[in-house]
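Participant: need the 3D shape of this:
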Amino acid sequence: MANKLRNDKTCVASVVFCFLMLSFVHMTKASQARVTQAKELEVQKLLNKLNKPAVKSLKSPDGDTIDCVHISHQPAFDHPKLKNHKLQMRPTFLPKGIKSFPESSKTIDQMWHQSGSCPEGTIPIRRTTKDDIMRASSFQRFGMKDNMSIPNLSDSLYSSANNHEYATAEVVKDIYYGAKAFLNVWKSNVQQRNELSLSQIWVMNQGDNDNVQSIEAGWQIHPMLYGDDRPRLFAYWTSDSYERTGCYNLQCSGFVQVTNAVVMGGTIGPLSLYDNTQYEFNLLIWKDRGTGNWWLQFQNVFVGYWPAFMFESLSESATVIQWGGEVINRKSNGRHTSTEMGSGYFPRVGFGRASYFRDLSTVNENNYLVIPNYIRDYASKPRCYDIVLNGYSRDFGAHFFYGGPGRNPYCPI
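Facilitator: Below is the predicted model:
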């Protein structure tokens, strides 16, 4: 009898245990379903915010969908301070003294132009997809930079902290109202999806409490952001050291686009080839003395502007200008990855083989483009990526070569 009671109790206990386990599994699945549903709703909410109603849509050969959005419906106007903003369709003042250099390279275009154009009164915007958002480190930081290393702009350059590495030219300790350069474009190899390679101009200021404010533009290969390894035109801004403000392109309110001819985040090409044709574009970032807004010009097209009110110290002027390359190296098995900067070759191989910036200019207090008096160079890991300043030439103006292959026998870590 005692054995029978024990067996009955064991049986009951087993039934209770199984019931509890089934209940737990059911509750877990239900909880996971609720989390998944909440995540889906959050993704859709962000997509609805970013993807404005289109007047017309184009399918680019690179796979992007380009939406032609009415200029007054663009993401910039989600910003509360831009609710009653009057569009500035053209800058009121252009920098003087723009020089023409002999043609040493061919200009590039954007691939989406092969599919058509956007009507007057609209701007082209690369449509954000669900996959774009799911690749981000978090929904809250979608379109923002992660893990930035912040320099002390008063006396030093960027360090290679937080996996960011640099090869740059820089002018400091003066007042600047803009910067210009020509950049050639390459198909850099980016080894891992969470890495990137870019070449850009930085226009920066450091206000109270070492708060870095920055406007940036150039070309980048950024698989996490775009889902591919194509070189793309981009711009970025921040007013608080990359913490809570700013984003790439039009992925938050801020940058006001006015042209219907350029897609921020759009694929660019053709691309430079080793010992072959070099393809380049010119960029100019400058402060409009009439409105205080910071304008971006790409290939002599007025793309748009960052309203002055978005910045504090940078609303007046910049104190640092940088040109050059940057990579993120996440390391693989403790070793440096083979993510390339620029062409993937060191600068000493020269024109036709290495990446370059040419016609380096800054905008002075009199609104003139001038050759910088003193440019200093910096490479955070010169055995991985380096820079060689080449002074001034009649054909290239002030210029430099930069870049590198990443991991090699001299760059193991």
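Participant: switch to C-alpha atoms for all contacts and neighbour counts from now on
Facilitator: Will do.
Participant: what residues does the longest strand anywhere in the chain touch?
Facilitator: Ordering each strand of the chain by length in residues (DSSP state E) puts strand 164-176 first. Residues outside strand 164-176 that contact it (C-alpha atoms under 8 Å, 6 or more residues apart in numbering): 148-149, 153-154, 158-160, 317-329, 362-365, 372, 374-382, 385-387, 389, 402-403.
Participant: also stretch 37-50?
Facilitator: 75, 128-130, 133, 139, 251-252.
Participant: out of those, which sit inside helices?
Facilitator: 130, 133 (DSSP state H).
Participant: among the contacts of stretch 37-50, which one sits closest to Ser313?
Facilitator: Cys252 (21.2 Å; C-alpha to C-alpha).
Participant: quick one: the helices in the stretch 251-400 of the chain?
Facilitator: Here the stretch 251-400 of the chain has no helices by DSSP state H, counting those that start in this stretch.
Participant: which residues in it form strands?
Facilitator: 256-257, 268-269, 279-287, 294-298, 301-306, 318-328, 355-363, 369-370, 376-379, 386-393, 397-403 (DSSP state E, counting those that start in this stretch).
Participant: to Arg6, which of those lies closest?
Facilitator: Nearest of the strands of the stretch 251-400 of the chain (C-alpha to C-alpha): strand 318-328, 64.8 Å.
Participant: still on that earlier bit, dump the strands of the stretch 251-400 of the chain into CSV; add distance to Asp174 as well.
Facilitator: Shown next, in CSV, are these (distance: least, C-alpha to C-alpha, whole Å):
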stretch, distance to Asp174
strand 256-257, 28
strand 268-269, 34
strand 279-287, 15
strand 294-298, 18
strand 301-306, 22
strand 318-328, 6
strand 355-363, 11
strand 369-370, 13
strand 376-379, 14
strand 386-393, 20
strand 397-403, 18
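Participant: let's compare: structure for the following, please.
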Amino acid sequence: MIPIFVAFLVVVSSALGPVLPLPSLPDSGHQPLANRTLNTDKDIQKLRRVDAYLKKINKPASPDGDIIDCVPSHLQPAFDHPELRGQKPLDPPARPRGHNSTEAGSESFQLWIDTGESCPKGTVPIRRTTEKDILRTSSITRYGRRRRHVRRDSTGSGHEHAVVFENGDQYYGAKASLNVWAPRVTNTYEFSLSQIWIISGSFDNDLNTIEAGWQVSPELYGDNLPRFFTYWTSDAYHTTGCYNLLCSGFVQINNKIAIGAAISPRSSYNGRQFDIGLMVWKDPKHGHWWLEFGSGLLVGYWPTFLFSHLRSHANMVQFGGEIVNTRSSGFHTSTQMGSGHFAREGFRKAAYFRNLQTVDWDNSLVPLKNLRLLSDHSNCYDIRQGRNNAWGTYFYYGGPGRNVRCP
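Facilitator: Sure, this is the predicted structure:
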């Protein structure tokens, strides 16, 4: 069981509405009000006001132990960037043609809002980074910027993939639905994720990627819950980019989704399946890359100036799973990918992506034309593709990691 911190929503900035100052009491050595002797009805009234105010701002604990700050949109980390300083978030663009969006304002995809909490209009929910988060990391300077690799750069890095990909064309986005699991991760410095990659450039020094999906990362979050995440880089993960909102880059516009917060509900083996929709596409008017999550919830965008190659288009799209294998015990990790079961087990047992599509130059969703499959170590994690009328192009993927055929 993970520890539950005293978690609450904090509304940052009085700009969200006037907060009446509490009348001050005579100085008594800074003793807390609750510990003071209440001599008058006036003191009791003040204590009640303090108690009511605290109950108002200190919300019930999130089941995942997170503290969520409701930050005014124009004060989020993105606007620390020199090219965004003093600006405000842009209005949403037109979605790609062929996309059916149901803006599901009442849907709950994350644990922190299961209690009915949300952030006020004009703010964005940001998961607070704590001292414990920083102390878990192997390098403070690389916190939130863990070196990660896409498929073609995985040899010898400890990163293993089971993915489908397509290249050879100009891509302006990608879309899919994927089911959410809670795979076991065996140590703090490994992770397991499932995501979409938007890729351009070479795989050496100038790789541009935009990434979104769910991940289990004990180092980053301190638990084994699947969490909604984003990532970006413009120099092959060397110095630019980060997870979520841990650097200036991604601009969030949504007050219902906290990037980095735990996803709920989750799929269960041979039981109910829960999947989420993800779509990334390039706004034809301004050139920024937008992200949609769930059933039509616009999360925000990556400004085009963050990138070099992705200022125009992507030359590859990729879908699937990735794990890190540190071999910390001298053999292959038992960190699971997806559900922890192989693709051949199929529906309700293996993890899947369905309804795979890309976005073309005309801002239209189109089927994939030349999809290819790759598994770095198919005895550890594998992948199988299919197509039908209900799911369009789909695939199952994943595995348990270490087993008799994966020593």
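Participant: what's the TM-score here?
Facilitator: With the length set by TM-score structural alignment, normalised by the length of the second structure, the two chains reach a TM-score of 0.82; 348 aligned residues with a C-alpha RMSD of 1.8 Å.
Participant: pull up the aligned stretch in the second structure for the next helix or strand along the chain from the longest strand of the first structure.
Facilitator: Helices and strands here follow DSSP states H and E; after strand 164-176 of the first structure, the next one along the chain is strand 178-184. Using TM-score structural alignment, the residues of the second structure aligned to strand 178-184 of the first structure are 173-179.
Participant: what's in contact with that stretch?
Facilitator: Residues contacting stretch 173-179 of the second structure (C-alpha under 8 Å, 6+ apart): 196, 198, 266-267, 273-282, 314, 317, 351-360.
Participant: wait, which of the strands of the stretch 251-400 of the first structure is closest to His85 of the first structure?
Facilitator: Nearest of these (C-alpha to C-alpha): strand 256-257, 10.2 Å.
Participant: and Thr230 of the second structure, what's its match in the first structure?
Facilitator: Using TM-score structural alignment, Thr230 of the second structure pairs with Ala235 in the first structure.
Participant: doesn't that match fall inside a strand?
Facilitator: Yes: under DSSP: H, G, I helix; E, B strand; the rest coil, Ala235 of the first structure sits within a strand.
Participant: contacts only, for it.
Facilitator: By C-alpha under 8 Å, 6+ apart, the neighbours of Ala235 of the first structure are 215-218, 248-249, 264-265.
Participant: skip the chain neighbours and tell me the closest residue to Thr304 of the second structure.
Facilitator: Distance criterion C-alpha to C-alpha, 6 or more residues apart in numbering; nearest residue to Thr304 of the second structure, sequence neighbours excluded, is His288 at 4.7 Å.
Participant: where's the one you found relative to Gly338 of the second structure, distance?
Facilitator: 30 Å (C-alpha to C-alpha, to the nearest Å).
Participant: who's more crowded, these two?
Facilitator: The residue with more neighbours, out of His288 of the second structure and Gly338, is Gly338; 34 against 22, by other C-alpha atoms under 10 Å.
Participant: pretty sure the more buried one contacts Gly320?
Facilitator: No: counting by C-alpha atoms under 8 Å, Gly338 of the second structure stays clear of Gly320, with 9.0 Å between them.
Participant: name the residues contacting each of those two.
Facilitator: By C-alpha under 8 Å, 6+ apart, the residues touching both Gly338 of the second structure and Gly320 are 194, 397.
Participant: just the helices in the stretch 1-150 of the second structure please.
Facilitator: 41-57, 131-136.
Participant: now the ones you listed as JSON lines including mean neighbour count and distance to Val299 of the second structure?
Facilitator: Output for the helices of the stretch 1-150 of the second structure, formatted as JSON lines (neighbours: other C-alpha atoms under 10 Å; distance: least, C-alpha to C-alpha, whole Å):
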{"stretch": "helix 41-57", "mean neighbour count": "13", "distance to Val299 of the second structure": "24"}
{"stretch": "helix 131-136", "mean neighbour count": "14", "distance to Val299 of the second structure": "24"}
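Participant: possible to save those as JSON lines with distance to Thr239 of the second structure?
Facilitator: Compiled in JSON lines, the helices of the stretch 1-150 of the second structure are given as follows (distance: least, C-alpha to C-alpha, whole Å):
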{"stretch": "helix 41-57", "distance to Thr239 of the second structure": "37"}
{"stretch": "helix 131-136", "distance to Thr239 of the second structure": "18"}
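Participant: wait, which of the ones you listed is closest to Phe305 of the second structure?
Facilitator: Of the helices of the stretch 1-150 of the second structure, nearest to Phe305 of the second structure by C-alpha to C-alpha is helix 131-136, at 28.8 Å.
Participant: which elements pack onto the closest one?
Facilitator: Here helix 131-136 of the second structure touches helix 218-221, going by 3 or more C-alpha pairs under 8 Å, 6 or more residues apart in numbering; DSSP states H and E.
Participant: off-centre distance for the helix it packs on?
Facilitator: 13 Å (C-alpha atoms, centre = their mean, to the nearest Å).
Participant: now check the first structure for the residue matching Val299 of the second structure.
Facilitator: Aligned partner of Val299 of the second structure by TM-score structural alignment: Val303.
Participant: got it, and Ser267 of the second structure?
Facilitator: Checking TM-score structural alignment: Ser267 of the second structure goes with Ser272.
Participant: cool, Phe353 of the second structure as well?
Facilitator: In the first structure, Phe353 of the second structure lands on Phe357 (TM-score structural alignment).
Participant: just give the nearest non-adjacent residue to its match, would you?
Facilitator: Phe357 of the first structure sits nearest to Leu183 (C-alpha to C-alpha, 6+ apart), 4.9 Å away.
Participant: Phe307 of the second structure: what's it in contact with?
Facilitator: 208, 233-234.
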